[in-house]
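Colleague: Quick one, what's the 3D model for this:
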Amino acid sequence: MTDRRRRSDTPSAAALPDREVRDVQRRLLDHLKHGIGKDAGDATPHDWYMVTARTVRDLLVETWIDSLRQADHSDAKRIYYLSLEFLIGRSLKANVLSTGVLDVTCAALAVLGQDLDAIAEQEPEAALGNGGLGRLAACFIDSMATVGIPGMGYGIHYHHGMFGQVIENGEQREMPENWLARGNPWEFARPEVAYPIRFGGHTVEYRDQDGRPRRHWEGGEEVIATAYDLPIPGFGAWTVNNIRLWDAKASKGFDLARFNRGDYIEAVREASASETIAQVLYPDDSTSQGKELRFKQEYFFAAASLRDILRRFLKRHGDLARLPEKVAVQLNDTHPSVAVPELMRLLMDEHRLPWGEAWEICVGTFAYTNHTLLPEALETWPVALFERLLPRHLEIIYEINARFLDDVRHRFPGEHDLARRVSLIAEEPEKRVRMAHLAFVGSHKVNGVARLHTDLMRAGIFSDLHRLFPDRIVNRTNGITPRRWLNQANPGLSGLITARIGEAWKTDLERLRELMPLAEEEGFRAAVMAEKREAKERLSRWLAHRISGPLDPSSLFDVQVKRIHEYKRQLLNVLHVIHRYNRLWAGDDVAPRTVLIAGKAAPGYAMAKAIIRLINDVADVINRDPATRDALKLVFVPDYNVSVAERIMPAADLSQQISTAGTEASGTGNMKLALNGALTIGTRDGANIEIAEEVGEENLFFFGLSAGDVERMTREGYDPKVFVASNPALARVLDMISDGYFSPSDPGRHRPIIESLTSGGDRYMLCADFAAYLEAQDKAERLFVDDPDDWTRRSILTIARMGKFSADGVVMDYAREIWGVQPTHPAGALHVA
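Modeller: As a prediction, this is how the structure comes out:
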C-alpha cells in the first residue's frame, strides 16, 4: 500500500487510485480470513470492526517502530506520564484520521458493502478513566506524539473500566463494564515484560561488603505486573507513542495438590486475590477492603512503571546520576505519589546509592501535577496501611520527613507549628501519610492546571510549602486535543472551517483566529448556524432511542456534562429548571429550552447519587406535564463517556460551568464545549477566567461570587437561610422539593438535599449564587431568542479564539519549562501537501 500516513489533504473517494482501495480491501479480507477465520458472507458487524482495526493498526505499527528506533538512535530524553486514569475513548475513528487513511478505508469498506461509521459503533469504550484527569492524560499522550516528544503513558490494564451507568427508577445503578470481553485489537501483550511487585513482609538490616548499613525488603506476597501496549499516533502519524498498561498476575499459579484434595476454592484463591488489582477502575473505597485495593493499585502501577523506566535507562546508560538528564516522570495527581519512596528504595537498596545522591536524582526526575483545591480530596493513607503493606516505604518516608523537617527547623527556628503543617505525616486524628506533601517535596516542579488554581495553591493548600520552595509551583493551564474534540467529534463544523481557512488549525489551533473576520460574514454565520442545527438534530435522533419523547432542535440546548459532585453544582442547575417550570405555570413568556445533564456519581458518594435521583424525578414530572413539556425538557443522559461527549458537545448552545468559585481546578469540558461554539455561562472559577480573557468577556455570561468572596463569607460566617428568606422564588423551589412535589410516592425522599442547603450550611453556596445565576440565564436566553444572528457571531468568535487551549501548546510548555526537552515538531510544522 502506498504510504498515505503523512498526507493531510486526502482526495475524495472518487479520486482515489484503484490500487490503494484494492490494497486496503485485500488487507481487510486477509485479516478476516486469517485472523477471524471467516469469509465476508459470514462476518458479523463486530468481525468487521476487528478486521478494520487490525488493518489500521498495521499502519500504526510501522511508524511506531520507526519512532522507537529514532528515539533510541537520538538518545532523546524520554517523558513518562504516570496516571491512574487514561480516558481514551474509542480508537478506530481517531486512528483512521491520524494516519490519513479515512477516504481509502471508507472506499475499501464500501466495496465490501460496509460503512465505517456503523463499524465504529461496534467498538467498546476504553473506559480507563473517570473524568477530566483521565481525559487530560489521553490528550497529552496524543499531543506528545503530535509535536514529536518521545514518551510513554503508564497506567493499569483494568479489565473493567469505569462502571457502566444505568438509571433504574431514577436511580444510578452501576454495571460492570467489561470492555475487554471480546478482545482489544489495538493492544499488544508483552508477557516478556514482567516485574514482581511485593506487598507486606518486613525489612532486614545488614552491612554490605564495605561495612555500610543497608536495608532489604523481603517476605510477604508477590504479584506479577505484565505489560500491554497501546500505540497512540500523533496527527499525521509522524510519531507514534504508546501507553503501557500493567495487568496483575499471581506469582503462584494453580495449586494442584489442594485441587486434588477437593479444596477447589483454596486452589485458586491466591491467584484470584492477586489479579483483583487490575480488575476495576476506582473500587468503592467506602469499605476497608476497597481502600486497601485502591492503595495496592497505586503502588502496583507506580512500582512496575519505575522498574520499567530504570530498565530502559540502564540499557543505554550506566550512570544513574544521569537519570534526570535522560528521564522525566510526571505524576498526574497524587495517585502515583508513592513512586517517590519507591524510586528512593530502588536507588538505595538495589543500586546501592547513598541517600544524598539518591534524593538529588529523585527530585530531579519527578514533577507533580495537582488537580484539586479541596483539602478532603488531597489523598492521605493511614500509616498502619503502610506498615502492613509497604513497610520499607514507610521507613523511607519517615527518613524523608525527618531530613525535611530538620531543614525547616534550621531555616525557621522557633516556628514549631510550621513544621507540623508541612510534615509529610498528619498526626491527628490518626497518623496518615500526606501524599500531596510527599509528591511536592519529592518533585522539582509542581504545577497547577489553571492560573486561578495555581494562585490559590500558592495562597492556600500549599502556602507553607510555597514559602519553603518559592520557585517550585508553576502554572500550566490545561488543554485539549482539537483532533478529537473538533475534527473528529464535529466533522460538519470542522469541514466548514477547513474549507475556509485550510487544515493548518488541526496542529496549530491559533490558526482558528483566521475565522474572526468570517464572523461578520452573513453567509458564514448562516452556514455555522446550519451545522449547529444539524448537530442538534443528530443528537436528538440518537437520544430518541434512549429517552421517551422527542426533543425540539430549535430550542436552546443548555448542557452540563461532567462528573456529578456537589462543588460542580448540578443541583443549582436543577433549581433553575424548577424555577423555569414555575414561571411556565405562571404564564410567563419563557423560551423553549432543552436542559441536558450527564455524568456519573462515584459508587460510594451518597449525595451525588441523591442529586441524580432528584434530576430524574424532576425530569419525570416536567417532561410529562402537558402544560410545560413543549417549552421545557430536562434530560439526564445515562452512561456519560467520551463517545457520548462527542455527540453532545457539537450540539450544545449553552455550556454550564457553574462550580463554586475557588473549587474547580481548571476544567476541560469548558474548553471542548467552547471549541464547538457553545457560549459559556459560568462562575469565575478554574479556566473559565482564562477562556473569558481569550474569547472576550462579552461573549460569556459570568455570574456569582468570586473565590475571594467565597473565602471572606466562609470566614465571616455564611448563613444560607438569609438568602432563602430574601428570595421567594428560591424558597418556593426548595419547598417544592422538600414537600415531595417531585416524589409524591415518597415525599421525604429529597429532604436531605434541602437540609444540606439550609440547616447543613450550603457548603458550596448555591443559595448565595441563585439570584445572580437566574439573571445570567435570562440574559443568555434573551440573546438566543432575540438575536440568533449575534449569538452565532459570538459563537464563531469563541471558536476562533480558543487556540491557547490546545493540548499541543500546553505539552510544549511542559517540555520546555518542566521536562527540559525540545519537541521534534514545533506546532504548525506538520502540514504537508
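Colleague: C-alpha only now, for contacts and for neighbours.
Modeller: Noted.
Colleague: Would you map the helices across the stretch 351-500 of the chain?
Modeller: Here the stretch 351-500 of the chain has its helices, by DSSP state H, counting those that start in this stretch, at 355-365, 383-389, 391-411, 416-422, 435-441, 451-459, 463-468, 482, 491-501.
Colleague: same for the fourth one, what does it pack against?
Modeller: With contacts defined as 3 or more CA pairs under 8 Å, 6 or more residues apart in numbering; DSSP states H and E, helix 416-422 has these neighbours: helix 391-411, helix 463-468.
Colleague: To compare with the earlier structure, here is another sequence to fold:
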Amino acid sequence: MLNDAVLTGRRRDETSRDAAEAPRSWMPQPAPAVPAGDDVTVMRTAILAKLAYALGKTPATARDRDWFVATALALRDRAVAASAISAGIVPPKRVHYLSLEFLIGRLLSDAMGNLGVAETVRAALAGLDVDLEAVAGAEPDAALGNGGLGRLAACFMESMASLAIPAYGYGIRYDHGLFRQVIEDGVQREVPETWLAEGNPWEFERAEAACEVGFGGDVAMSVQPDGTLRRVWRPAETVRAVPYDTPVIGRGAKHVNALRLWAARAPEAIDLARFNAGDHVGAVAERARAEAISRVLYPSDGTPAGQELRLRQEFFFTSASLQDLVRRHVAERGDLRSLPDHAAIQLNDTHPAIAVPELMRLLVDVHGLSWEDAWHVTTQTLGYTNHTLMPEALETWPVELMERLLPRHMQIIYLINWMHLEEVSKHGSSPEHLAEVSLIDESHGKRVRMGHLAFLGARRVNGVSALHTELMRQTVFAPLHALDTDKIVNKTNGITFRRWLHNANPGLTALAVEAVGAKVLDDPRHLEGLAAFADDSAFQARYAAVRRERKEALARVVEERTGIALDPDALFDVQIKRIHEYKRQLLNILETVALYQAIKAEPHRDWTPRVKLFAGKAAPSYHQAKLIIRLASDVAKRVNADPDVAGRLTVAFVPNYSVSLAESIIPAADLSEQISTAGLEASGTGNMKLALNGALTIGTLDGANIEIKDHVGPDNIFIFGLDAAGVQRVQAQPGYASRAIAASARLRGALDMIAAGGFSPGEPGRFRPLVDELTHGDRFLLTADFDDYWRAQREVDAAWRRPKTWWKSAILNTARTAWFSSDRTMREYAEEIWRVRVG
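Modeller: Reported below is the predicted structural model:
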C-alpha cells in the first residue's frame, strides 16, 4: 500500500477553523539544515503507515485532522521508544503532582520540538503536499484548565521531563474541558468544548490499572485476626476510575514522564433488568451519575447538587491517584513506612487537600499502619502549594456534606483536629486562637477548612512569589505559621521557554540563537547575553521586524474572529487572562473610555496609535465578570465605529481565549497589562510569558511583577498604583471611593458616560451594577489607582514614540527574564521540597 503513488498522493484542501492560530514555524533554530533524506523518508513512511493502518485512510481521502492523528501517532511511537530506555528501572524517588487542572493545549509542537524532528516532519509532510501548519491547526486545544493554575501544572510537567525528574502528573480526563466561549452581541455564551469528539491520539488507556472510588455509606468496626479493632468504610456507591496516560516528552527526548488522567465509569454500564422491564432511561441512570464526575471541568457550584459534584470530582481523582501510587510503591518497595523516601506528593492548591485524610485512611484502614506511623508518612510525603490569598477562594466544605459523602474521612479529620488542638492547648492558647487554627470553621455553620487541612498535612507549604509567600505568613496562614515558622517557603512560579519562546516565537528564538548561540535552547540563562545587543541599532531593527511579523499574523487572527482590523504599526496593548474583578479588566476599560473621551475632545492632537486587546473567559455564574466582557464589547463597538478616533484607538475583545490563542497574542504584544489589586495576585505566569517575548509590563507591585521589576530593571517596566500595604491602608478608610471619584475629572467622566448608557443606548442601565460597585464599595480599589494608571499609560505613549529606547527595553526584558524558567522552579522544588535528584 505504501507505494510511490501513495507517497506522492495529494490531500484534500481542508483547513481547521483554528488553523490560523498555529505558529508559522515550528523549528526553534535559524535557517535549519535540511534533514537527511533517510530521516525524512522514515518519518514519511511512519506517518503514512499510521494513516493507512490506524485510520484506514489514503492521502487522497485524508483530512487535516487525519494527517494530524497519523503524525501524532508516529511521534507517540518515538516517545514510547525513548521511554523504553528506562523501562523496568525503579527510580530512587518519584514526584506525584496532583492538580485538578492541566491546561496542556495542543501537544504537536511540544512533541516535535522536544523530539528534535520538527523540520523532519515538515519535510515529510511537504513531500505529500501537506502543510504542517494546517495539520497542527487541526489539533484541538485540550482545555483541561481554567487559566494560570492549569498552565503552570503543564509547564511543570514539561520541565520535570526535561530535567529527568521521574514524575507522574495526576488529574481528571474531562470529556469537556473549560467551555468554548462564544460572544453574541457582547454576551458570553458557554458551549461544550468537544476536544475528545474524534479521540485523542496522544493517550494510552490503562484499563488494567483502574481502581474503585467510594462515596457515602457508613463506617463499621471490624475485629482483625490479631484481636485489634479496625474501622471499615462501607461505601454506598462506587465509581470506577480508569487511567489514561499521555507521554510528557522532555527536551531531547532523554526522559519521558506520564500525565495520568482519570475517567469516571460506572461499575456496570447498564442495568439490564431495568432495561428489559422497559425503563430504558433509568437503566443507565447510575452510569450517567458516575460519568458526570469527569464530564465537565468546574461545574457550577451555585446549587447543592453542583457543590456535591465539585467535591466528588476532587475526591475521585485524589483517591484514585493515591491508590495508584500506593499500589506502585507496595509492588516496588513493600513497606509503606518508606513511602517518604521514595515518593513526593505535591498538592496543587486546595482541590486535592482531601489527600490528607485519604492517605491516612489507606495507610491505617487498608494497610494496617498505626496512626502514629501513618501520620509521619503522610506529613513527610505531602507538600502543598497555595495559590491564593483571598479567603473566599480557600475552599471550605460543609461538614454535613462531608459526613454524608465521605463519612470515614470526616472521622479522620475530626481526629486530626482534636490531636492538633490538644497540642496547641498545651501552650495556653485562648478559645479565640483555637478557633483560628481549627480545621473546622464554626463562624457560619460548620465547614472544613481545606487550606488548614493541607497546611497541617504537608511537610512544606509554598507560596508562588516572594510577595505572596510573605503575605501568606502575615494573613491567611498567620495563626498556623506562628505554630511552625519553618513550614512556609517560597518557590516563585516559572514557565517553560520551550513552549513560550521556542515554539510560540520562532523568529525571536532564531534571532537569539544567532546572537548568542544554540546554547540558549538548552539553558535559558544564556539569554542574558542578549543584553549586550540592547543598544545595537541593527539588532533592534531585526528584533522589531520579528515583532512586526507576529503582529501582522495576530491581526489576521483577530480580524477572522471578530471582523475588527488592526494596524500593526500601532502599540498592541494586551490584557489576556481569566475575567475577574481583582484582575481589574474594568480598570483597563475605564482608562480606555477616558482615552476615547480625550481623543474626542482633541481630535487634532498627535495621539499615539493604540490597539486595546482583551481576551479571557468568565465563570458561567460570575455575573459581574460577564458584565465586564459585555462592557468591553460595547466599548469596542462604539470606539471602532467612530471616525474621530480612527487610526488612534482600536478596541477588540477576542473570544474563546485558549493556549493556542495565547501563542498568537503573546509574541505580538507590545504592552502587558498586569494590573491586579496589589496583594491579591499570587504570582501570575502570563506576565512572565509576555516579558520573555519582549512586551513591556504596565503593572502594580503585585505577585511576580515585583520580581520581574527586580530582574528587568525599573527603567524597563511601568509601575503604578498602591502597593499591598497601601491597599490595606486605603481599605481601612471608609468612603475612599467617593473621594477618589470626586478628585478625578477623568474618572468621573468615564463613569458618567457608562452610567448614562453611552455604550448601551438601547439599555441605559445595562452597566449600572458595575458603576454602583465602584461608587459605593470598590473592593478592588480601581478608583484609588485610576489616576496613577492614567499617568503610567501616558508614559507608555511617550516611550512608544522613542523607538530606540522602547526596543532597548524590550530586548532587556527578553534577556533578563531567564530566571523565570520553570526549569529553575522545578530544580528548587526538587532540591528543597521533594528531596529528589535532578537528572
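Colleague: Any chance you could compute the TM-score here?
Modeller: After superposition, the two chains reach a TM-score (TM-score structural alignment, normalised by the length of structure 1) of 0.96; 811 aligned residues with a CA RMSD of 1.2 Å.
Colleague: got a list of what the aligned residue in structure 1 for L781 of structure 2 touches?
Modeller: Using TM-score structural alignment, the partner of L781 of structure 2 in structure 1 is M765. By CA atoms under 8 Å, 6 or more residues apart in numbering, the contact set of M765 of structure 1 is 660, 720.
Colleague: roughly how far apart are N640 of structure 2 and A553 of structure 2?
Modeller: 20 Å (CA to CA, to the nearest Å).
Colleague: picking up where we left off before, quick one: the helices of the stretch 351-500 of structure 1 as CSV, columns for distance to S67 of structure 1 too.
Modeller: Compiled in CSV, those are given as follows (distance: least, CA to CA, whole Å):
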stretch, distance to S67 of structure 1
helix 355-365, 23
helix 383-389, 39
helix 391-411, 36
helix 416-422, 43
helix 435-441, 31
helix 451-459, 34
helix 463-468, 39
helix 482, 23
helix 491-501, 29
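Colleague: Can I get these in TSV including mean neighbour count and distance to G170 of structure 1?
Modeller: As requested, the helices of the stretch 351-500 of structure 1 are exported to TSV (neighbours: other CA atoms under 10 Å; distance: least, CA to CA, whole Å):
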stretch	mean neighbour count	distance to G170 of structure 1
helix 355-365	19	48
helix 383-389	18	38
helix 391-411	17	45
helix 416-422	15	44
helix 435-441	25	37
helix 451-459	21	35
helix 463-468	16	43
helix 482	27	35
helix 491-501	16	34
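Colleague: Which parts of the stretch 701-839 of structure 2 are helices?
Modeller: So, for the stretch 701-839 of structure 2 - with DSSP H, counting those that start in this stretch - the helices run 705-712, 724-731, 736-743, 745-755, 768-776, 782-800, 803-816, 822-829.
Colleague: make that the stretch 201-350 of structure 2, sorry
Modeller: Taking DSSP H, counting those that start in this stretch to define them, one finds helices in the stretch 201-350 of structure 2 at 272-276, 285-291, 304-333, 339-342.
Colleague: next one: the stretch 1-150 of structure 2
Modeller: Counting by DSSP H, counting those that start in this stretch, the segments of the stretch 1-150 of structure 2 that form helices are 4-7, 37-53, 64-83, 108-115, 118-126, 132-137, 148-162.
Colleague: mean offset of the second one relative to structure 1 (after superposition)
Modeller: Just to be clear, that refers to helix 37-53 of structure 2. Once fitted to structure 1, helix 37-53 of structure 2 is off its aligned match by 1.1 Å on average (mean CA distance after the TM-score superposition for structure 1).
Colleague: how about that helix, which residues of structure 1 does it hit?
Modeller: The aligned range for helix 37-53 of structure 2 is 18-34, by TM-score structural alignment.
Colleague: in that stretch, what's buried?
Modeller: 20-25, 27-32 (16 or more other CA atoms under 10 Å).
Colleague: again with stretch 271-291 of structure 1
Modeller: Result for stretch 271-291 of structure 1 [16+ other CA under 10 Å]: buried residues 271-272, 274-285, 291.
Colleague: OK, contacts around R76 of structure 2?
Modeller: 202, 247.
Colleague: residue in structure 1 matching it?
Modeller: The alignment partner of R76 of structure 2 in structure 1, by TM-score structural alignment, is R57.
Colleague: circling back: including distance to V695 of structure 1, could the helices and strands packed on helix 416-422 of structure 1 go into JSON lines?
Modeller: Output for these, formatted as JSON lines (distance: least, CA to CA, whole Å):
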{"stretch": "helix 391-411", "distance to V695 of structure 1": "44"}
{"stretch": "helix 463-468", "distance to V695 of structure 1": "31"}
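Colleague: Identify whichever of those helices lies nearest to G318 of structure 1.
Modeller: Closest approach to G318 of structure 1 among these (CA to CA): helix 391-411, 24.6 Å.
Colleague: got the angle for that closest one vs helix 355-365?
Modeller: 90 degrees (axes from the mean of the first three to the mean of the last three CA atoms, to 10 degrees).
Colleague: Determine how far helix 391-411 of structure 1 lies from the middle of the whole chain.
Modeller: Offset of helix 391-411 of structure 1 from its chain centre (CA atoms, centre = their mean, to the nearest Å): 33 Å.
Colleague: can you check stretch 75-95 of structure 2 too?
Modeller: Stretch 75-95 of structure 2 sits 26 Å away from the centroid of its parent chain (CA atoms, centre = their mean).
Colleague: which of the residues in it are buried?
Modeller: Buried residues in stretch 75-95 of structure 2, defined by neighbour count with 16+ other CA under 10 Å: 75-76, 78-79, 82-83, 93-95.
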